[in-house]
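[1] have a look at this fold, sequence not included:
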């Protein structure tokens, strides 16, 4: 885990501003990162519960913020909400109670504060840096680039707080109505650009629109299994959904625990159900899952005439597999029985 003096310095400065007493989580602002990319910040804590600064890198990162706004919506099922949260890509600087901090981290922060004559404020004065990555367990910062990004984000937030001591929200370009950004993008927000004097030039920038997730289409090139599956007799329709199990696995290449995936398969006619589990991370996961699916069909001694899916990720996973194995693949608006099966499976893992 990376926890530098620069990170702690700006975290303590930000905590002292109490910026969340002025801005709400709808008051997004933007700044130019040192590499030219645009960073977006959300100040959390106006309700007094979760004190944090959220940082989102570029349009892809900002889409995580837009996704979070849909959590109060009724348009997604519980499973889809869990899956959506698992795709978040952002960094938070949270402020916690001492009891919520790990002893080793708390000692590092205490030593820094004592050495610099700083006070850990109450309540929730302990900075906790959290990296959210798709399908991984939120963890501390392990990448120097991420550490640099959150330092720049906190500095921009401190600058916003400084300006708000003598200028109004409207003068800085914040929306006086407090309306949330929309998935269509286009809302104007304050934009801070670092200058040669070590301060910021202020302008305005349009927020980007929602960026739909793009899922790779893995090639299924196992010729032996393709021939076996193609020869199987057909039996009807299989409904399939790719989800992730909320029980992390520690064996990842970067050392960060990840959420294992499962391909849940429901025989629409006989209501038979079988899961295909995968304990691999990254690119290996897709290949292992397709191999396991093919071997399951061979054990059952039949294959579906049709596979139905209701989301783009599952559709992308199965596209080449179905093309090569002679199975029709159809996208449906919803598959209620399959959703119920997914909910049942997840509930059992969360007990």
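    The structure has been received and is ready for your questions. Everything numeric here is computed off the predicted structure, so don't read it as measured data. Residues are numbered from 1 along each chain as shown.

[2] make it CA atoms for all contacts and neighbour counts henceforth
    Will do.

[3] mind listing the helices for the stretch 201-350 of the chain?
    223-231, 283-300, 312-325, 336-349 (DSSP state H, counting those that start in this stretch).

[4] and the last one, what's buried?
    In other words, helix 336-349. In terms of neighbour count (16 or more other CA atoms under 10 Å), helix 336-349 has its buried residues at 338, 339, 341, 342, 346.

[5] and here's the other structure:
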């Protein structure tokens, strides 16, 4: 794997900021629900920040990047992923955490040695990772190191304000305090502003399915229109080490509704999973010579990907999260692999 190269001076500044943050112990008076934002002076990117540690289990600062990151933070805070193995795949954030030595990678230990620092004790070893849906948690690049350094410094400023004034942060569902940089005569200063929290969602590029000949042939060959199926995709619990960064393949499944049996199964890359859903759904109908009367789908992108198939075949599609069909398959795979 290709580990990003970062200058020692940049690493040193990040570790210095992390150690100062750890010494402050802001989790003693702040919770993960105390959301605030920091704007990157380099390019204006916004990170939505959450300090963890009030429960005494995980000590960290998570900086959720952009609107996609904000969406993931709000989804996690809402509890919709509680107990769901997919929770590990929704975050888009940079994270600074404080771990035991055995949880660090040899690359982390090499950086610490190279910059001449030493740590000892439980939850005393800084670790830095970037999280992105579909990818294995990975090492920071130079840009991310610099941004996280800025975030840690501004998080301490916010934390100190909160210590003096418990009502300093907005803590509502529509607005958020943001730390905004200003450059005056070559000097960088910071001010507080209020921004609106907008849940925009990530746009989905849905592939067009236009094989009319195959759909007509399927209508003729199918024995009947019968039964209830479910169609879904989720990230595999096992990463694949290819390219610059390990990723989690997308698992595509077609499930028979009465028995819960998987009747269609395939693996896809993150970029091609919607095409794979279309192909596997068609292939399953061809193999069984059955067109389902109804299908359940759990995700909006699955519904959109199958529209060009379900409409011509007059298949009823129900978007629902109230079914155990999906969870039984997902949990079964996670229990097998993990």
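    Nice, thanks for sending it over. Just so it is clear, the model here is predicted, and its values are computed rather than measured.

[6] that older thread, distance to residue 256 of the first structure added to the helices of the stretch 201-350 of the first structure, as JSON lines?
    Putting those into JSON lines (distance: least, CA to CA, whole Å) gives the following:
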{"stretch": "helix 223-231", "distance to residue 256 of the first structure": "33"}
{"stretch": "helix 283-300", "distance to residue 256 of the first structure": "16"}
{"stretch": "helix 312-325", "distance to residue 256 of the first structure": "23"}
{"stretch": "helix 336-349", "distance to residue 256 of the first structure": "20"}
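
[7] so which of the ones you listed is nearest residue 212 of the first structure?
    Nearest of the helices of the stretch 201-350 of the first structure to residue 212 of the first structure, taken as CA to CA: helix 312-325 at 10.1 Å.

[8] and the closest one, which residues are buried?
    Counting neighbours by 16+ other CA under 10 Å, helix 312-325 of the first structure gives 313, 314, 315, 316, 317, 318, 319, 320, 321, 322, 324, 325 as buried.

[9] distance check, the equivalent of the fourth one over in the second structure against residue 74 of the second structure.
    Read it as residue 316 of the first structure. Taking TM-score structural alignment for the superposition, residue 316 of the first structure sits opposite residue 304 in the second structure. The gap separating residue 304 of the second structure from residue 74 of the second structure is 24 Å, by CA to CA, to the nearest Å.

[10] element containing the spatially most central residue of the first structure?
    The geometric centre of the first structure, computed from its C-alpha atoms, lies nearest to residue 88 (CA atoms, centre = their mean), at 0.9 Å. Secondary-structure element containing residue 88 of the first structure, defined by DSSP states H and E: none, the residue being outside all helices and strands.

[11] aligned partner of it in the second structure?
    Aligning on TM-score structural alignment places residue 88 of the first structure opposite residue 91 in the second structure.

[12] how about the nearest residue to that match, chain neighbours excluded?
    The spatial neighbour of residue 91 of the second structure that comes closest, neighbours along the chain excluded (CA to CA, 6 or more residues apart in numbering), is residue 72 at 5.4 Å.

[13] for the one you found, what are its contacts?
    When contacts are counted by CA atoms under 8 Å, 6 or more residues apart in numbering, residue 72 of the second structure touches 64, 90, 91, 92.

[14] overlap between the residues you listed and the first structure?
    When you map those onto the first structure and apply both residues aligned by TM-score structural alignment, their matches' CA atoms under 8 Å, the shared contacts are 64, 90, 91, 92.

[15] any idea which element the residue nearest to the second one when sequence neighbours are not counted lies in?
    Spatially, and ignoring its direct neighbours in sequence, residue 90 of the second structure is nearest to residue 133 (5.1 Å; CA to CA, 6+ apart). Here residue 133 of the second structure, judged by DSSP H and E, is contained in no helix and no strand.

[16] around residue 133 of the second structure, how many other residues sit close by?
    As a burial measure, the neighbour count of residue 133 of the second structure was computed by other CA atoms under 10 Å and equals 21.

[17] tell me the contacts of it?
    Applying CA under 8 Å, 6+ apart, the residues near residue 133 of the second structure are 89, 90, 91, 92.

[18] how far away is the third one from residue 81 of the second structure?
    Using CA to CA, one obtains 11 Å as the distance from residue 91 of the second structure to residue 81 of the second structure.

[19] my guess is the match of residue 88 of the first structure meets residue 75, correct?
    No. Taking CA atoms under 8 Å as the definition, residue 91 of the second structure is not a contact partner of residue 75, at 9.4 Å.

[20] roughly how far apart are the alignment partner in the second structure of residue 47 of the first structure and residue 316 of the second structure?
    Structural correspondence for residue 47 of the first structure with respect to the second structure (TM-score structural alignment): residue 55. As defined by CA to CA, residue 55 of the second structure lies at a distance of 46 Å from residue 316 of the second structure.

[21] just residue 172 of the second structure next, same as before
    For residue 172 of the second structure, the distance to residue 316 of the second structure under the criterion CA to CA works out to 39 Å.
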